[in-house]
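Student: What follows is a protein structure lacking sequence information:
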């Protein structure tokens, strides 16, 4: 979910600007571990703030492409949400609002994505793709721009192209 369907990078930048009055250049986050581009403890504070996950912006194009995929394939939304207990209810509410076509039966909150057995996984983290037995797709995020071990998709338009979805316009 995070940085694939929900734009937590932009949300963190916007929240930081609102709370601290400093607008960080998104390019300063490229190639460094997630959260490291902010002063120590700031991102952890955001991740533990009520409403943070609930108010994340939707990644451009994700709704249209996931809807089209769900019409042809069984889709599961998997999030390693257990680390941040506040995120559980907020992520479910967020999914119900923005991806209402996905059944609660197809939403999995877990501690580790190593339990996932599927044909494909779209994720932004090597730690989630490394042991995946299906075909991994690395969704571009600032913290993974230097990784070269996976087929990369930069946006949802490229996901639509990869799965040869016709008549889908990822906006």
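Tutor: Received it, and whenever you're ready, just let me know what you need. The model shown is predicted, which means the values in this text are computed figures rather than measured ones.
Student: Going by C-alpha atoms from here, please, whenever you check contacts or count neighbours.
Tutor: Will do.
Student: From residue 140, how far off is the closest residue to residue 96 other than its chain neighbours?
Tutor: Among residues not flanking residue 96 along the chain, residue 102 sits closest, at 7.8 Å (Cα to Cα, 6 or more residues apart in numbering). Taking Cα to Cα, to the nearest Å as the measure, residue 102 falls 23 Å from residue 140.
Student: let's bring in a second one:
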């Protein structure tokens, strides 16, 4: 029997990217936004004069290297999923091309049991042909052809039409329901 496959987004699903982004934003522009304010859309609504400078900060080769793991349970759940599924990491690294090496190193550090041949650095995830995609970005899920699973974040609260998970324990439970024995 052929194993099913899961693609997992990296930023704000495995890695807490916004925590460092809000610090960088506040330092660069003399602001004092909270992580919650930033998560609700500040990054997406930057004025053009700040947007270019902020992108330059994100595009620094080491920026993505030291993110915290978003949910400590993710490591064990991904390890268990990897025993039953073909697991891929699908990250939209084309949005920040300077991030490739740092993202690769981060994944190797935190998920050393994953096959590096299953790391996919892409833009539009319509090119991902797995059975499932776990992502926080509804735009990426719209383009995906399999079962989209929306990782809940404040900026996607209003989105319906997908299986929604709030943490990695819920992801583990979801895949138990679809037939994975741990």
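Tutor: Ah, there it is. Since the model is a prediction, treat every value here as computed from it, not as a measurement.
Student: for the residue nearest to residue 96 of structure 1, what are its contacts?
Tutor: Going by Cα atoms under 8 Å, 6 or more residues apart in numbering, residue 102 of structure 1 touches 70, 75, 95-96.
Student: Same question for residue 91 of structure 1.
Tutor: With contact taken as Cα under 8 Å, 6+ apart, residue 91 of structure 1 is in contact with 53-54.
Student: now the strands for structure 1?
Tutor: Assigned by DSSP state E, the strands in structure 1 fall at 77-79, 107-109, 120-123, 135-139, 151-153.
Student: Which one of those lies nearest to residue 49 of structure 1?
Tutor: Distance to residue 49 of structure 1, taken as Cα to Cα, is lowest for strand 77-79 among the strands of structure 1, at 18.1 Å.
Student: The closest one against structure 2, how far on average?
Tutor: For strand 77-79 of structure 1, the mean deviation from structure 2 after alignment is 0.9 Å (mean Cα distance after the TM-score superposition for structure 1).
Student: Read off where stretch 121-140 of structure 1 ends up in structure 2.
Tutor: Residues 133-152 of structure 2 are where stretch 121-140 of structure 1 lands when matched by TM-score structural alignment.
Student: how long is the matching stretch from one end to the other?
Tutor: Stretch 133-152 of structure 2 end-to-end distance (Cα to Cα) = 13 Å.
Student: what does residue 87 of structure 2 align to in structure 1?
Tutor: For residue 87 of structure 2, the residue aligned by TM-score structural alignment is residue 75.
Student: if I look at the equivalent of residue 112 of structure 2 over in structure 1, how far off is residue 52 of structure 1?
Tutor: With TM-score structural alignment defining the correspondence, residue 112 of structure 2 maps onto residue 100 in structure 1. Per Cα to Cα, residue 100 of structure 1 is found 20 Å from residue 52 of structure 1.
Student: Sweet, I'm off.
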